[in-house]
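> Sequence first, predicted model second:
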Amino acid sequence: MKTFSLVLTSLAIAISGMAHGAEIDAKYIQRIGSVNQVSAAPLSKSAHADALRANLVAQLSQANHASKVTVFNQPLSWQAASTKVEGEGWLVYQVTMSTDRFTQGTLTVKGLENPQVYLNGQLVKSADKVELELTNGDYHLVVLADGQAQDSEFSLDWQGKSEVDNLDFTSQKTQRVSAEQLFDSKVISGLTLSPNGKYLLQSTIEYQASQGDTPIQVTELRKLSDNSVMYRWQDNRPSSAVWSSDSSQLVFVANKKIQLLNVADLSINVVATDMDNVSGLQWLGGTVLFSWEKPFKADEKATSKRFQALEDRWSYWRNNSQLYQVDVASGFIRQLTDNKVSSSLLDSNADKGKLLLTRSPVDYAQPAHGVTQLIELTLADLSETMMGEYRSFNSALYADDGMYITAGPRFMDGRGIQDPNLEVNDYDGQLYWRDAKGNVSALSKEFDPSIGSITKLENDDLIVTVTEGDRAPLYLFDKSKKHFNRIDTGVDMIDGFSVAIEQSTPTLVFAGTSATAPQKAYKMKVNSSRKQLLFDSQQLSYANTRLGKIEDFDFTNTHGHNIDGRVYLPADFDARKKYPALVYYYGGTSPVGRHFTGRWPFNLWAAQGYVVYVVQPNGATGYGQAFSGRHVNAWGKYSADDIIEGTKAFLNAYPSVDAKRVGNMGASYGGFMTMYLATKTDIFAASMSHAGISNLSSYWGHGWWGYGYSGVASRGSFPWNNPELYIEQSPLYHADKITTPLLLIHGNADTNVPVGESHYMYTALKLLGKEVELVEFNDQDHHINTRQARFDWWNTTMAWFDMKLKDEPQWWNSIYPETKEE
């Protein structure tokens, strides 16, 4: 559902106080019509009446800032609703309204034939009385009717459910951001640029209320010079698409086939059929390499399962994936690897006829309780050479005289560690060089940002994604100078990018966002700051949206560490007022990035009247190895102090925040932090933990990845050799110290942090007589991703804080009426 705003040129200053039932003054309402449109049947009599109305309202909503609208060459003008209706035909009325709290009531439409009530472009009900439940936000109300009723005056009446259910009418030309905008708006989900920089494969995703949880996904082949569309897929979209080295062909998987698009004439040829579970395509001369997975088929008659390893809890672990090669000209396919352990392709070298691949056999001998084998395969005889076995390894790429490797600081016996006297975090990615003789050197030891992915250019320089504080920029690594240069993209967070690797001065295309800036996509030269806009979500979906300001807020903790943070202010912030606040953190091994939207919508919370403080406590990557190393064997020891200190500093710096109305929340490790903080402080008036860990031992032994993550976060520590860590840092063992009202949210299909982690804490607090709520989301895993579930999750969270921090329980009681006191 899209949220639209409108201009009401005749509106005066905002009014409110309509809870006891009143007719909405006609000066706040605009009308088009009557419109006697020549048609075989009127709107209400058409065989597709609902669709005709929906399309009409959608178009009128999008055009509501225009004084005139043209329908079948007939100019129509918005006019005051108080003017006399002339002639017969359909009518449409519009009014904007807003509320600063959850509001319930009845809208009554009088004097119209067959009224249809739409809210923000979506049909609410076809009736003259409509029940509305409005969350804190701005709304565009449209009433479409077949005509004016005889002997009856038109009016819109509002009857609030109680004295607090007021509506305001405003002349604002912009609206606060909505949940629907943040989730539904079209964004770029994939970019693949041809090596010569002429062609771009671009994928987008968006949602519409009428489609529910099913996204609308489109992939287009575009000519980069003018951004024109050459070819378009919506059904059977291409996956694993990759360009040939001469940019003349694009190979991809679609409809269980490997297909080849020839750019010259846009013809498509099928290279191979019956290609189910194929991925990871790479060109190698006139052939294509790919991974082909064979799913494990369980015995349907079996009544039990004997686990073969800790990994066997993973639903996909018994599947086996191996490497294959298809000759594009003949379609002949040969198998390149055959192993009980899946083989993963990293890179290929056509000149030397070599492939780089990895395997991960079961090996728990050392933390993080897994091992990666780096293997080189010779295509001539399919012989394999083991290049090494590593417990801290991410990826590798061939270069002319060696290879690049990304791995943790402990790679090659700690080759990447800055200071051997300090603990390091294995998730803090580093860049290495392995020469032709096998000698390895660290390239990023003195580079604080954490290395992510690497893309090699023709001259062996790299485009590198990094985590740098709470930002995710791109860097160019100059091989000859062994130097990192930040690329001036102008955005905080890179969502995706692609580069023309064969140009002397490569062209870069990328999509990204900033904390208060929706997604944009640009093209630019790697060595320049000049950019050309390719895609703008701001204009598509947020042109009439107003956002609050964001301010950086750092402080120095008692240990002398700089703790990064940022503050979001409400859209209509007034420093003379007192606001409730929300404090958000992760506390785990990565910072909270400056994404515009996502699962944690800071801009939405600010739009709903909260000052939002995002703090980056010790333990996060992107701030240097010493900072990230404080994550290891800590489990809240440093992070909790940083969050408490930071919250106090934030309150001192922002007198407009009511210190008695501050809430806190986090998810996963941040959910653990929320529960842990509740045992350490009463600075917060209400808390929410999503998918949090309450018992370190149970998460370590039961979560699908618990043993592996604990191999980093609790490196070398186990319940038998360090019980103090597993007990003293587990919130469950200190539940009796909790005094803060706590909301626990969990997906009941969570495999990462099993739902029992919230149940343990819920049971403890219930038995202790503490204030606690537990809300499970059915069939949801660690992340709540489906559209309606996401909205329900956001609403549950904000209804909880409205109840506890604003003394407004109505929203919570509407969602969960069984909790209402009789």
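Nice, I can see it.
> hey, let's count contacts and neighbours off CA atoms from now on
Fine.
> for the helix or strand residue 762 falls within, packing partners?
Element membership of residue 762, judged by DSSP states H and E, is helix 756-767. Using 3 or more CA pairs under 8 Å, 6 or more residues apart in numbering; DSSP states H and E as the contact criterion, the secondary-structure elements in contact with helix 756-767 are strand 742-747, strand 772-777.
> which residues touch the last one?
Put plainly, it is strand 772-777. Applying CA atoms under 8 Å, 6 or more residues apart in numbering, the external contacts of strand 772-777 come out as 741-748, 758-759, 762, 765-766, 789.
> which among the residues you listed end up buried?
A residue is treated as buried here by neighbour count (16 or more other CA atoms under 10 Å); on that basis the buried members of the contacts of strand 772-777 are 741-748, 758-759, 762, 765, 789.
> can you tell me which of those residues lies nearest to residue 225?
Top of the list for closeness to residue 225, among these and by CA to CA, is residue 789 at 40.9 Å.
> pretty sure that closest one is in a helix, no?
Yes - the assignment for residue 789, made by DSSP: H, G, I helix; E, B strand; the rest coil, places it in a helix.
> Pull the contacting residues for it.
By CA under 8 Å, 6+ apart, residue 789 lies in contact with residue 777.
> Give the burial count for residue 368, as a bare number.
By other CA atoms under 10 Å, 21 other residues sit near residue 368.
> from memory it sits against residue 713, does it?
No - applying CA atoms under 8 Å as the test, residue 368 and residue 713 come out as separate, 9.1 Å apart.
> Residue 700 and residue 620: what is the separation?
Computed with CA to CA, to the nearest Å, the distance linking residue 700 and residue 620 is 20 Å.
> Mind telling me what element residue 231 is part of?
Secondary structure assignment for residue 231, by DSSP H and E: strand 228-233.
> Tell me who's in contact with the residue nearest the centre of the chain.
Nearest residue to the geometric centre of the chain (CA atoms, centre = their mean): residue 598, 3.2 Å. Residue 598 makes contact with 182, 183, according to CA under 8 Å, 6+ apart.
> Use this one as the comparison:
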Amino acid sequence: MLVRKNRFIMFLFLVSILFAEDSKFTLSIDSFLTFGPIKVTLTSGEEKVTSEKLLYQEMDVAKWWPKANEKLFVYANSTLEWKVKSGEQLTFDKSNSASIYYSGFYVETDRFVETELEVNSCNMFSIYLDGNKISDKTTFDENKDGKCEPGKSKTTLQLENGKHFILIKTLIDPTINSDWSINSKLIFDKKYKENVNITLDPIRTTTISDLLNNINVTDISLSPDGKYVALKVRERNKLKDAYENWIELRNVDNGSLVWTFKGSISIPEVDWAPDSKSFAYTSTNGDKKTIWNISISNGTTEALIQDVSNLSGFTWSSNGDYIIYTVNESSKQSDPNFKKYEYPEDRWSSFRDKTSIYRLFVKSKMSELLIPADMNQSFVEISPDSKKLLFSKTYYGESQRPYSRTDYHILDLETMKADSILSLYFASSVAWSPDSKQLLILGGSSTFGEVGNSLSKEIIPNDYDTQAYIYNIESKKVDAITKNFKPQISSAEWDGKNNVIYFVTTDESYEHLYRYDITSSNYEMIDLNVESIAEIDYSENFKTAIFRASSSVIPEKVYKMDLLTGEIDLFMFPEETEYVNIKLGEIKDWDFTASSGQKIKGRVYFPPNFDSNKKYPMIVNYYGGTSPVGRDFGGRYPKNIYTANGYIVYILQPSGATGFGAEFSAKHVNDWGATTAQEVIEGTQKFLTEHKFVDPDRVGCIGASYGGFLTMNIITKTDIFSAAISHAGISNLTSYWGVGHWGYLYNAVAGAESFPWNARGEYVDKSPLFNADKITTPLLLLHGSIDPNVPPGESMQMYVALKLLGKDVELIEVDKQEHWILDYDKRTKWTKTILAYFDKYLKGQSEWWSNLYK
């Protein structure tokens, strides 16, 4: 009986092996890109090749993404070429010296797959996946007769959607008799047979690694004379697992490199001296900073002031005689165990800090205290004539919206007399006019009461829709210069010589540059041939501008513009090499008219190689805060990465977004999803009716912050979405209003004059938490664990409610992250989490999600 039982067990074991083998399929690699040989030098005393020669990284392979016939420098003046070799048994010619060969191939997959890579060779080899080493074989395999007995290396790979480069580095010892050969194969589950392809073609789609790893310019600073530009450059160093930042000083005329400040010289920012012959920067040692001045002509550095404790910022005067710097003193709590709150803002870590303002004379190096330390005090700007200083102090606990007031003061630097000039609500920035007699003020429509409000009295404006004002200091006259101008003002620079102001605006979903002629009150849009301006800087004479910008499907570049002729030239494309091999999809505008009669604008991102005869899953995205979803390339919710993973992406701009005019943005006030949610639902339904290439059963939605609230609000009203994602969303308006560090301040605009005690319909009925029982859509809640803006309890409340209701809900909390997920590794996994969740519910592919959260 025991014998029969053992035979039966053995039979089941053999059947399981056969069944397991039958469920697999093998892709033998029969074409490779090869590179070599590279001679390995044996040092004095070495008689044979050791594994150290294999493990030594003689070339940086981290960014390798080769193609046939591409050349690489190997030694000082020699190159080698990537060549194509075919055959399942890859064989190389032996040389008389120890050598290294590289061979590789691309694996393309349209979904997450797990595979086993098997490499057979008698020789030593290392294996890399997308530039990262994943395994080593550090022995030569020969039997006693000196014949090859290939050793196997098996490595399990998790391949995400896209194209991957597998590189094999082999080391040959000429004293070994066996052939220099490699045999490689990939073993998959049969269900992935139609999803995987082996190729030597480097053309691919974009990934989160491109967004986070590639070299890019993060800041530009143009010298006053327009001859030089300082570019702050950033790149991810794989070996150090950290970002490297440096400054490149370039000639504006021809783009040539003048200086590179990298390595031992760390320059966080560049502040040009008015004569353009030098620039200042700070170095940090503990809590102390030194301000240095570096000469452009010879690179010599001079300390202007050393070891200033808690120095927080500085700026040059226009005449170059002095520098204004500020010192920020952190407050100390008398009893660390007990804190008495004075204002709701006391929750802010820096609320009780005190700022003092100093003047440093450049020639003598003497400094003097101008404004003693005080809470909520800020240096604003030095007047262009260098005779006056503008500073402000903000007061909290005001009885009227937005419950804070900022008073502005002018300090006469000759008499040392300070005069209070005006008090403002809803102001965001104040700057001097070129003649030092007026102020250019940016703020909401209510900044000067009704002066800037173009709406009827019964409509409360959206004061996040920033407008511009000119204020005459002597007469106190205010001119609301953008009162009837629809775009939102993002930044402004005043050209005194030509009496014009340059405005960077949020113009619907675009970031456009406008020139405002003060004399004629005329606005002119300057066509930069880009969709989204990230930053712009002007020469002192406003002849030249340097700006960085991108478009929906065009990565960010740096441009040079002649402001007089309008001529625009490409100055730098940092990611040009990477994007040579990247294919992006197309984008098209798609608008609709809501049942209310309101026109809602939107756009559609298509996957690369889009085929209108296929059915695609779709992701719907909408604004957070009150700003429209911009057309910048990349971002925290990268549409091009979503499309690279096979999704149609539909962006719509519901009522309330800024940049569409005061009447449109005012619809954000006290709406809290009443209008916006219906517009998202209606827009999605109309889109599905008109576009048959989208599968209506595979549509998801995603939003963050206010957009996260909107996600939760939407799925209490409809079941048209198969999955929904809310990042840092508000589930309970009352708790957000009171607990969020800026909750009641944000609601000073978004919920103007509405409070939990007088607007139950706003705070309860519109809160998703109080409608959780109506949700049937699977929901993923994402939140930073220390988010002070929208506290993580907003997601936790909804999670608890849906769990108790037996609903399909997931909560992922990201450790030590705030409102935005910024840490490199965490942002990478957070982005993949979003895609994996949509893959699970919109593609029926749960493997990636399960792999991320085992």
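Great, that's in hand. All values reported here derive from a predicted model rather than from experimental measurement.
> if we can go back for a sec, aligned partner of the residue nearest to the centre of the first structure in the second structure?
Residue 598 of the first structure maps onto residue 635 in the second structure when the alignment is built from TM-score structural alignment.
> Could you look up the SS state of its match?
At residue 635 of the second structure, secondary structure determined by three-state DSSP is coil.
> for the second structure, what spans make up the helices?
Counting by DSSP state H, residue ranges of the helices within the second structure are 2-22, 51-55, 208-213, 576-579, 639-644, 662-665, 676-690, 706-714, 733-739, 743-750, 760, 793-804, 824-842, 847-852.
> gap between the residue lying farthest from the centre of the first structure and residue 110 of the first structure?
In the first structure, the residue that sits farthest from the middle, by CA atoms, centre = their mean, is residue 151; the gap is 53.6 Å. Relative to residue 110 of the first structure, residue 151 of the first structure is positioned 11 Å away (criterion: CA to CA).
> any chance you could map the strands in the stretch 51-200 of the second structure?
Shown for the stretch 51-200 of the second structure, the strands assigned by DSSP state E, counting those that start in this stretch span residues 71-73, 79-81, 83-86, 89-92, 99-109, 113-121, 124-129, 132-137, 151-159, 162-172, 180-189, 196-199.
> Any idea which of the ones you listed gets closest to residue 11 of the second structure?
strand 180-189 (23.3 Å).
> In the second structure, point out the residues matching the strand holding residue 231 of the first structure.
Mapping strand 228-233 of the first structure onto the second structure (TM-score structural alignment) gives residues 256-261.
> Show residues contacting that stretch.
Residues from elsewhere that reach stretch 256-261 of the second structure, judged by CA under 8 Å, 6+ apart: 246, 247, 248, 249, 250, 251, 267.
> who's in contact with the last one?
With CA under 8 Å, 6+ apart as the criterion, the residues that contact residue 267 of the second structure are 246, 247, 261, 281, 282, 283.
> Distance of it relative to residue 761 of the second structure?
As defined by CA to CA, residue 267 of the second structure lies at a distance of 53 Å from residue 761 of the second structure.
> how many neighbours does the equivalent of residue 363 of the second structure over in the first structure have?
The equivalent of residue 363 of the second structure in the first structure is residue 329 (alignment by TM-score structural alignment). Residues contacting residue 329 of the first structure under the criterion other CA under 10 Å number 9.
> Name the nearest residue to the alignment partner in the second structure of residue 288 of the first structure, sequence neighbours excluded.
Residue-level alignment of residue 288 of the first structure against the second structure, with TM-score structural alignment as criterion, gives residue 323. When the adjacent residues along the chain are set aside, residue 323 of the second structure lies closest to residue 316, with 4.5 Å between them (CA to CA, 6 or more residues apart in numbering).
> do residue 163 of the first structure as well
Taking CA to CA, 6+ apart as the measure, residue 163 of the first structure lies nearest to residue 19, with 5.0 Å between them; neighbours along the chain are not counted.
> ok, now residue 751 of the second structure?
In space, not counting the residues next to it along the chain, residue 751 of the second structure is nearest to residue 670; the distance is 4.5 Å by CA to CA, 6+ apart.
> Verify the stated contact: that neighbour with residue 755.
No - Residue 670 of the second structure lies out of contact with residue 755 (CA under 8 Å); the separation is 10.5 Å.
> Which residues are in contact with the equivalent of residue 731 of the first structure over in the second structure?
Residue mapping for residue 731 of the first structure onto the second structure gives residue 768, with TM-score structural alignment as the criterion. Residue 768 of the second structure makes contact with 709, 712, 713, 716, 731, 732, 798, according to CA under 8 Å, 6+ apart.
> roughly how far apart are the first one and residue 632 of the second structure?
Think residue 709 of the second structure. For residue 709 of the second structure, the distance to residue 632 of the second structure (CA to CA) stands at 23 Å.
> the more surrounded of those two?
Each of residue 709 of the second structure and residue 632 had its neighbours counted (other CA under 10 Å), and the higher figure belongs to residue 709 (29 against 24).
> State the distance from the residue mapped onto residue 176 of the first structure from the second structure to residue 632 of the second structure.
Residue correspondence, TM-score structural alignment: residue 176 of the first structure in this structure matches residue 205 in the second structure. When CA to CA is applied, the distance between residue 205 of the second structure and residue 632 of the second structure equals 18 Å.
> how about stretch 626-645 of the first structure: buried residues?
Within stretch 626-645 of the first structure, the residues that qualify as buried are 626-636, 638-645, counting by 16+ other CA under 10 Å.
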